[in-house]
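> Attaching a predicted model along with its sequence, questions to come.
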Amino acid sequence: MDLLNLFQNHLKLSINDMTKLSGIPKTSVHRMIGSLEQMGFLCKDEDGQYTLGLLFLQFGNLVAERLDIRNISLQVMEKLRDDIGEAVHLVLRDGEETMYIEKLDTHHPVRLFTKIGKKAPLYAGASSRTILAFMPQEEREAYLESVVLKPIGCGTMTDKDKLRASLERSQRDGYSFSRSELENYTAELSVPIFDHTGQAIAALSIAGLEVRFDEEHMPELITKIKAAAHEISSKLGYNGHSY
């Protein structure tokens, strides 16, 4: 594993490179490389340089196919819900909309009515805007050029300049916040979830009555939801810096 881990930061390595970088005696490196090459974990090119073998691609595809983001996220979402006492949502993109694929209700007697399968346009609500903000730039701009912004709640953004400014803030700050955009008198705070390639593939959000998201509590909520999203992203193979 010490030898294989070297290839996380190096595309190709010679035996001398691996000996120097690992600190393992050259005779041991030579012996281990022979075994790794025989099993298909390493491949030697015509210049005597080693690269990771195609076996890693096969394993990688299997892992990717078997990952279930709902199962991976659920335990983290439960901890977050119990900690902050607000509803927690997991949201994915579905074309030009987003869809709630998991929801944990708050224990408050007064709560939001949202359900798994609920959809929202990409421009409305914190979760949707998080996904829109972290989409590839060309794809995001093509959407913004073509979409017609229609009001849903009393706080829905219907001005494209304001929407673009909000998306820039989301990219800069690492979170999105909305008030009364999908449902009046409610608020939502959302952050992106990244996969092993660094691509934002989902949004994690907390939502509740607007009065419970006051300025005094926002810094703490932002810190906690970012930590939860980073934990989920790490489970998906993301190795970037904390949010």
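Received, thanks. Numbering: from 1, shown residues only.

> switch to C-alpha atoms for all contacts and neighbour counts from now on
Noted.

> C-terminal to whichever helix or strand Asp17 is part of, which secondary structure element comes first?
Assigned by DSSP states H and E, Asp17 falls within helix 15-22. On the C-terminal side of helix 15-22, the closest following helix or strand by DSSP H and E is helix 26-39.

> Next up, a structure to set beside the first:
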Amino acid sequence: MSEQDEGRKGALDRGLSILNHLADAREASTAELAAAADISRSAAYRIVEKLSTYDFLHATSDGRWRLGPAAARLAMAAVHSADVADVAPELLRVLVQQTRETVSLGVLSGDEMVFIYRERGPQSVSVNAELGARRPLHATSVGKAYLCGLDPRERTDLLRALALTPFTPQTLTTTSALEADLAKAHSRGWTEEHGEFDLASACCGAPIFDHTGRVVAAISVAGLKDRVEPAMNRLGPLAVATADAISRRLGYNPAPTNVHLRPT
């Protein structure tokens, strides 16, 4: 990049490019940062020196750069100020546009899920639930998604305490059947519900995690059974991608080998 081009690209832009690159790469040389920010090495050197002065960057013993304590403080402040009810709606509205189905966000309350956000799609649904509506963990995709996101020990304890009330002939009413269903969900990557709460409905779901790795909520995509069931393999990955995006906004940063649902 020429000096003239670098002049057009503000110092703040260049500094943010370097910080963003290190957030992904974890560590880089000055030359690598220059390439990532599309600036000269001399410009990169001046920026990293200034950032290190304010503790946004830290030099390793071999002369490479990592994010410093000031960057960590900013990151933690952002994470702790994030709330799922604040960050999720924008992404859930996109999911409605992608699926044309009704999308819901639920959190655990006692041994049930409570809807705290709901965006109706243009296509019809069998049950019109309002905000604050409660749904069973074992008979809905949003509830199953929350169960899948729990630590195995927490999930086992919660399953033992659940009253597996039948809502339709399709409801899973034994712990073994529910555990088998959750294992299938883990294999495919998302949860499914086929007429288990309402015979005419079907839905898929995925859990949401916070910066500590704990499940804090779950989402579902729901519609008429005859329409949703044939589309599960398209809707499920969309639900997972949206839940993942919400989790990232809450500061969740899984290891590359992690799967979205916890092992059963």
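Everything's here; your move. Please read all numbers here as calculations on a predicted model, not as lab measurements.

> hmm, back to that, so for the helix holding Asp17 of structure 1, what gets flagged as buried?
15, 18-19 (16 or more other CA atoms under 10 Å).

> Helices of structure 1, start to end?
In structure 1, the helices defined using DSSP state H lie at 2-5, 15-22, 26-39, 55-66, 69-84, 126-133, 137-146, 160-173, 218-235.

> mind putting the ones you listed in a markdown table, distance to Ser242 of structure 1 included?
Listed next are these as a markdown table, based on distance: least, CA to CA, whole Å:
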| stretch | distance to Ser242 of structure 1 |
| --- | --- |
| helix 2-5 | 22 |
| helix 15-22 | 27 |
| helix 26-39 | 34 |
| helix 55-66 | 22 |
| helix 69-84 | 16 |
| helix 126-133 | 17 |
| helix 137-146 | 22 |
| helix 160-173 | 12 |
| helix 218-235 | 6 |
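
> what residue is smack in the middle of structure 1?
Ile193 (1.6 Å; CA atoms, centre = their mean).

> before we move on, the earlier item: now the helix holding Asp17 of structure 1: how far from the chain's centre is it?
35 Å (CA atoms, centre = their mean, to the nearest Å).

> So which elements touch it?
helix 2-5, helix 26-39 (3 or more CA pairs under 8 Å, 6 or more residues apart in numbering; DSSP states H and E).

> Which one of those helices lies nearest to Leu92 of structure 1?
Among the helices and strands packed on helix 15-22 of structure 1, helix 2-5 comes nearest to Leu92 of structure 1, with 32.0 Å by CA to CA.

> if we can go back for a sec, closest to Ala207 of structure 1 out of the helices of structure 1?
Among these, if distance is taken as CA to CA, the winner is helix 126-133, at 9.3 Å.

> For stretch 143-156 of structure 2, what is the distance to the chain centroid?
Taking mean C-alpha positions (CA atoms, centre = their mean), stretch 143-156 of structure 2 and its chain are 16 Å apart.

> what range in structure 1 matches it?
Counting by TM-score structural alignment, stretch 143-156 of structure 2 lines up with residues 128-141 of structure 1.

> mind listing what's buried in that stretch?
Within stretch 128-141 of structure 1, the residues that count as buried by 16+ other CA under 10 Å are 128-134, 140.

> and if you look at stretch 150-161 of structure 1?
152-153, 155-157.

> Stretch 209-220 of structure 2 too?
209-211, 213, 215-220.

> List just the nearest of those to Glu193 of structure 2.
Ser220 (9.8 Å).

> residue contacts, the equivalent of Asp55 of structure 2 over in structure 1?
Applying TM-score structural alignment, one finds that Asp55 of structure 2 aligns to Gly40 in structure 1. Counting by CA atoms under 8 Å, 6 or more residues apart in numbering, Gly40 of structure 1 makes contact with 53-55.

> Thanks a lot, see you next time.
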